[in-house]
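> build the 3D model from these lines:
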Amino acid sequence: MTKLTDIDARSRALFKNLVETYLETGEPVGSRTLSRADGVDVSPATIRNVMADLTELGLLEAPHTSAGRLPTERGLRLFVDGMLEVGEPTSDERAALMQHSSPTDPDGMLDHAAGMLSGLTSMASLVMASKTDRPLKHLEFVRLDEARALAVLVDAGGDVENRLIELPRGLPGSALIEAANYLNAQLAGRSLSEARQLVDREIAAKATQLDELTAELARRGIAELTTGPSRGARRLIVRGQSRLLEGAQGDLERVQQLFDELERKEGLLDLLEAAREGEGVRIFIGAENRLFSLSGSSVVAAPYRDAGNNIIGVLGVIGPTRLNYGRVIPLVNYTAEVISRGLK
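Next up, the predicted model:
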């Protein structure tokens, strides 16, 4: 992989100028165009030689119908990682994202954020959340037989869900009430992930008033809530797909391919899941992600957090690789911050 240190200062400056021009115009950039740019004081012939060298390094490519050059996906990655100048959201953009940012319904907040982000970036927006985003209001255990019990869950939105859990052998009936009371106390004002961390720590340190069997039931119960197939299921919000058609003249085949890729929701969820692994904004360019290897699209995504600073979801935008990264990245990052503040 080519690094910035592999090319000299003149080549870096010309490369940066070329990529910025391409991102602004969407057209191949020729040597004559670059020679007229501010701060460029070398001849078109010299520029052509530099462009040829950068093409050999895999940073530029030449379309068949033009003598100009375009950055490759590898070139875009080099530019984004080492040369991109990132701005800040304007006051109007901040105000738009802050509007109605803290409704009592977290789902409504996420839907609003997705719509606003799509509108501000003129791209499709994506939000990955899990059912664990909505805090639990009440939990109780109902014994079915010696080995099983039903965990009855009521969340903050009033939805009720039943989960089957295995009971520790020899558990007395009173332990179900004790374990439920203990877990309800831990869940109050906390997300499920926060409550699980607290329960695990207290049980490991033998810091609860529960006996061994009741503590084991509490541990199993909270683990089932946070990792089971229903509460832990991921869900996807997609807004603004029609915006992908704007300005797509001559590129409709790529957009149609992107629409097809957006239909593969599991692939999208896996992509957004990958954005949870690091701090701040993550950028996936073209074939760096298998899902968009055909359409050549970019995803800019950032995680958002709950009151305990735990990452509980990811939001982002998707569009062509030729997008205004310097503007989109701070918008995505600020939207994630707004959601995080709204969930605290």
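
> drop to CA atoms for contacts and neighbour counts, all remaining ones
Will do.

> which stretches of the stretch 151-300 of the chain form strands?
160-166, 234-239, 282-285, 297-305 (DSSP state E, counting those that start in this stretch).

> so which bits of the first one are buried?
This points to strand 160-166. Asn162, Arg163, Leu164, Ile165 (16 or more other CA atoms under 10 Å).

> show residues contacting that strand.
Contact partners of strand 160-166, identified using CA atoms under 8 Å, 6 or more residues apart in numbering, comprise Ala147, Arg148, Ala149, Leu150, Ala151, Val152, Leu153, Val154, Arg220, Gly221, Glu224.

> again, 10 Å this time
136, 138-155, 217, 220-221, 224-225, 228-231 (CA atoms under 10 Å, 6 or more residues apart in numbering).

> separate out the buried members of those.
Using 16+ other CA under 10 Å, the buried ones in those are 136, 138-143, 148-151, 153-155, 217, 220-221, 224-225, 230-231.

> can you tell me which of those residues are in helices?
Leu217, Arg220, Gly221, Glu224, Leu225 (DSSP state H).

> quick one more, to check against the first:
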Amino acid sequence: MTDRPNPLSDLNARSREVFRRVVEGYLQSGDPVGSRTLTRTMSEKLSAATIRNVMQDLEYLGLLGSPHVSAGRIPTQLGLRMFVDGLLEVAEIGDSDRETIDASLESTDHDVTNMLDHVGATLSRITRGASLVLAPKHETPIRHIEFVSLGADRALVVLVFADGHVENRVFTPPPGQTPSSMREAANFLNAIAEGRTLSDLRSDIAGELKRHRQEIDELARSLVESGLAVWENAGESSERLIVRGRANLLPESDEGAELERIRTLFDDLERKRDIAEFLDLAEQGEGVRIFIGSENKLFSLSGSSLVVSPYMNAERKIIGAVGVIGPTRLNYGRIVPIVDYTAQLVGRMISDRTKG
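Predicted structure coming up:
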């Protein structure tokens, strides 16, 4: 799955078994695994002292960690990655899980949106994790876009495509949006939408964003010129505005207001970059992909893992993805075949329905 060096290749059979049993024990219970526990499960009879020495070596390699001084060991993020890449045993999907998924999808109508809703609900139920479903991309040109306000924090966007396909999506609009501002946004998009797909529109808007990037530059210029701030990695995707003496900027002052607006703009940019990166990763090739902890920016602060697999249409083109999000101690051996099977089934069903 990766090209990174695998420390497991340098371990002898005893160390590999200790490592494997620690990880499997942790994934099953969520608790640190101690040397005395392993004395009862190792294939060869070893003393607790010998096992502790092996654990210390594995800790030195960065594969295991100890949450407390006298506790057992748990796998580090590197350890989990090495286990998943080199030692994970993935079986066929269980009969019960397969039957549950089949029954759930067979009960849906021909509407793809309803089917994907069932997919998400079924994955959540049988894995006890949060499901992730990326709907198929609809790349037909847009005929019309309409925004409808449903309340202070809810709105509906209606997308009418040139082929007659209609999509309705509920979303949370940016703060301060009014029905009139939504109409203005729809009028702007409809004025440039003819003959363009959603991807085309995104590209057009990206150009608009680039031209309006000067808003951030102009807001920050006075702070930089006064010596209160300095750009770090200017012009790069990781650029930051480093503010000096921030505590001296009063919230009601012009500088304080500008700084707050800049912070809001940057926060929005970062969220969009993270989501774009995740979508790129989810669409890189066939098969199930596993992202552990900080390997994915979306989950770096929550100690979560993502098991995701793309699904394809009849032309073997990736059109979406399904996945499960859960704690890093997911039962990967069970979750991987469930996600893989679901993705393949969804791809076949969408291909069959689009043919009809």
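
> just give the TM-score of the two.
The TM-score (TM-score structural alignment, normalised by the length of the first structure) is 0.64; 245 aligned residues with a CA RMSD of 3.0 Å.

> re the thing from before, point out the most buried one among the strands of the stretch 151-300 of the first structure.
A comparison of those by mean neighbour count, using mean count of other CA atoms under 10 Å, puts strand 297-305 on top with a mean of 26.

> how about Ser131 of the second structure, what does it touch?
Counting by CA under 10 Å, 6+ apart, Ser131 of the second structure touches 119-125, 306-308, 322-326, 339.

> can you say which of those are buried?
Using 16+ other CA under 10 Å, the buried members of the contacts of Ser131 of the second structure are 119-120, 122-124, 306-308, 322-326, 339.

> now those in a markdown table, with secondary structure?
Below are those laid out as a markdown table (DSSP: H, G, I helix; E, B strand; the rest coil):
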| residue | secondary structure |
| --- | --- |
| Val119 | helix |
| Gly120 | helix |
| Thr122 | helix |
| Leu123 | helix |
| Ser124 | helix |
| Leu306 | strand |
| Val307 | strand |
| Val308 | strand |
| Val322 | strand |
| Gly323 | strand |
| Val324 | strand |
| Ile325 | strand |
| Gly326 | strand |
| Val339 | helix |
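
> can you list these in a markdown table and add distance to Lys45 of the second structure?
Compiled in a markdown table, these are given as follows (distance: CA to CA, whole Å):
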| residue | distance to Lys45 of the second structure |
| --- | --- |
| Val119 | 46 |
| Gly120 | 46 |
| Thr122 | 44 |
| Leu123 | 41 |
| Ser124 | 41 |
| Leu306 | 37 |
| Val307 | 36 |
| Val308 | 39 |
| Val322 | 44 |
| Gly323 | 41 |
| Val324 | 38 |
| Ile325 | 38 |
| Gly326 | 35 |
| Val339 | 38 |
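
> with respect to Leu281 of the second structure, which of those is nearest?
The closest of those to Leu281 of the second structure turns out to be Val308 (CA to CA; 9.7 Å).

> what does that closest one align to in the first structure?
Aligned against the first structure by TM-score structural alignment, Val308 of the second structure finds its counterpart in Ala301.

> again with His68 of the second structure
So, by TM-score structural alignment, His68 of the second structure is matched to His64.

> neighbours of that match, how many?
His64 of the first structure sits with 7 neighbouring residues when counted by other CA atoms under 10 Å.

> Ile222 of the first structure versus the aligned residue in the first structure for Ser294 of the second structure, what's the distance?
In the first structure, Ser294 of the second structure lines up with Ala287, judged by TM-score structural alignment. Distance of Ala287 of the first structure to Ile222 of the first structure, computed by CA to CA, to the nearest Å: 39 Å.

> the two: which is more packed in?
Taking neighbours as other CA under 10 Å, Ala287 of the first structure and Ile222 compare with Ile222 leading, 20 against 16.

> surely the more buried one is in contact with Leu192?
Yes - Ile222 of the first structure is in contact with Leu192 according to CA atoms under 10 Å; the separation is 7.8 Å.

> run through the residues that contact the aligned residue in the first structure for Gly333 of the second structure.
Gly333 of the second structure maps onto Gly326 of the first structure when the alignment is built from TM-score structural alignment. By CA under 10 Å, 6+ apart, Gly326 of the first structure lies in contact with Val80, Leu84, Glu85, Val86, Gly87, Glu88.

> and with 8 Å instead?
So Gly326 of the first structure contacts Leu84, Glu85, Val86, Gly87 (CA under 8 Å, 6+ apart).

> ok, so of those residues, who is nearest Gly30 of the first structure?
The closest of those, once distances to Gly30 of the first structure are taken by CA to CA, is Leu84, at 21.0 Å.

> and the closest residue to that closest one other than its chain neighbours, what element?
Closest residue to Leu84 of the first structure apart from its sequence neighbours, by CA to CA, 6 or more residues apart in numbering: Gly326 at 6.5 Å. Assigned by DSSP states H and E, Gly326 of the first structure falls within helix 325-342.

> distance to Glu178 of the first structure for the strands of the stretch 151-300 of the first structure - can I get that in TSV?
Shown next, in TSV, are the strands of the stretch 151-300 of the first structure (distance: least, CA to CA, whole Å):
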stretch	distance to Glu178 of the first structure
strand 160-166	16
strand 234-239	31
strand 282-285	44
strand 297-305	31
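
> any idea which helix is longest in the second structure?
Per DSSP H, the second structure has its longest helix at helix 254-282.

> buried ones in that helix?
Neighbour-count burial for helix 254-282 of the second structure [16+ other CA under 10 Å]: Glu255, Gly256, Glu258, Leu259, Ile262, Phe266, Ala282.

> now stretch 110-121 of the second structure
Val112, Met115, Leu116, His118, Val119, Gly120.

> return the residue of the first structure aligned against the second one.
Read that as Met115 of the second structure. By TM-score structural alignment, Met115 of the second structure lines up with Met109.

> still on that earlier bit, pull out the buried members of the contacts of Gly326 of the first structure.
Buried among the contacts of Gly326 of the first structure by 16+ other CA under 10 Å: Leu84.

> among the contacts of Gly326 of the first structure, which ones are in strands?
Among the contacts of Gly326 of the first structure, no member falls in strands (DSSP state E).

> tabulate the contacts of Gly326 of the first structure (CSV), appending distance to Gln256 of the first structure.
Converted to CSV, the contacts of Gly326 of the first structure look like this (distance: CA to CA, whole Å):
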residue, distance to Gln256 of the first structure
Leu84, 29
Glu85, 31
Val86, 30
Gly87, 31
